[in-house]
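Visitor: this one's structure only:
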């Protein structure tokens, strides 16, 4: 059973929650904050940094002329998440 709680957090944590949603680590900000609480901030930071690196590398490959098939990156990212 979920219960809503209103709290104030640092802007950096909200930005981290937004990144977690953007990279598919969490379904929503609420889910992201629950993950942060359960896993701990240091673990979440490592995971987000890993996904940021993956996305940056994919962008670099596209700039170099590599073509990523539609959904190809999503499949790779999903496989990585399942590890």
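Guide: Nice, thanks for sending it over. This structure is a prediction, so every number in the text was calculated from the model and none was measured.

Visitor: only C-alpha atoms from now on, for both contacts and neighbour counts.
Guide: Fine.

Visitor: which residue ranges form the helices in the protein?
Guide: With DSSP state H as the criterion, the chain has helices at 11-22, 29-39, 41-63, 72-81.

Visitor: presented hereafter is structure B, for comparison with structure A:
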């Protein structure tokens, strides 16, 4: 059962939640905040930093003229998310 609460968070934490949604790590901000609470902020920061680098690298490859096959990047990112969300 879910309960709605209002909280204030640091801007950095709200931005982290937005990135989690953008990268598909969370369905929405509420889900992102729940993940942060359950996993801990530091673990979530590491995962988002990893995906920041993946997206940055993909953009650099595109700028240099490298082309992924249609759907190739999405498949790679999905596989990476599955690996990163599976406990060791």
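Guide: Alright, I've got the coordinates. Bear in mind that the values here come from a model prediction, so they are computed numbers and not experimental data.

Visitor: now compute the TM-score of the two chains, please.
Guide: Scored against TM-score structural alignment, normalised by the length of the first structure, the superposed chains reach a TM-score of 0.95; 83 aligned residues with a Cα RMSD of 0.8 Å.

Visitor: the first structure: which residue goes with residue 70 of the second structure?
Guide: Using TM-score structural alignment, the equivalent of residue 70 of the second structure in the first structure is residue 70.

Visitor: and stretch 3-13 of the first structure, which residues are buried?
Guide: For stretch 3-13 of the first structure, burial by neighbour count (16 or more other Cα atoms under 10 Å) applies to no residue.

Visitor: what range does that stretch cover in the second structure?
Guide: Counting by TM-score structural alignment, stretch 3-13 of the first structure corresponds to 3-13 in the second structure.

Visitor: circling back: and the helices of the first structure: which comes nearest residue 4 of the first structure?
Guide: helix 29-39 (9.4 Å; Cα to Cα).

Visitor: what's next to that closest one, contact-wise?
Guide: Contacts with helix 29-39 of the first structure, where a contact means Cα atoms under 8 Å, 6 or more residues apart in numbering, come from 14, 17, 18, 20, 21, 25, 26, 44.

Visitor: if anything else comes up later, I'll come back, but that's it for now.
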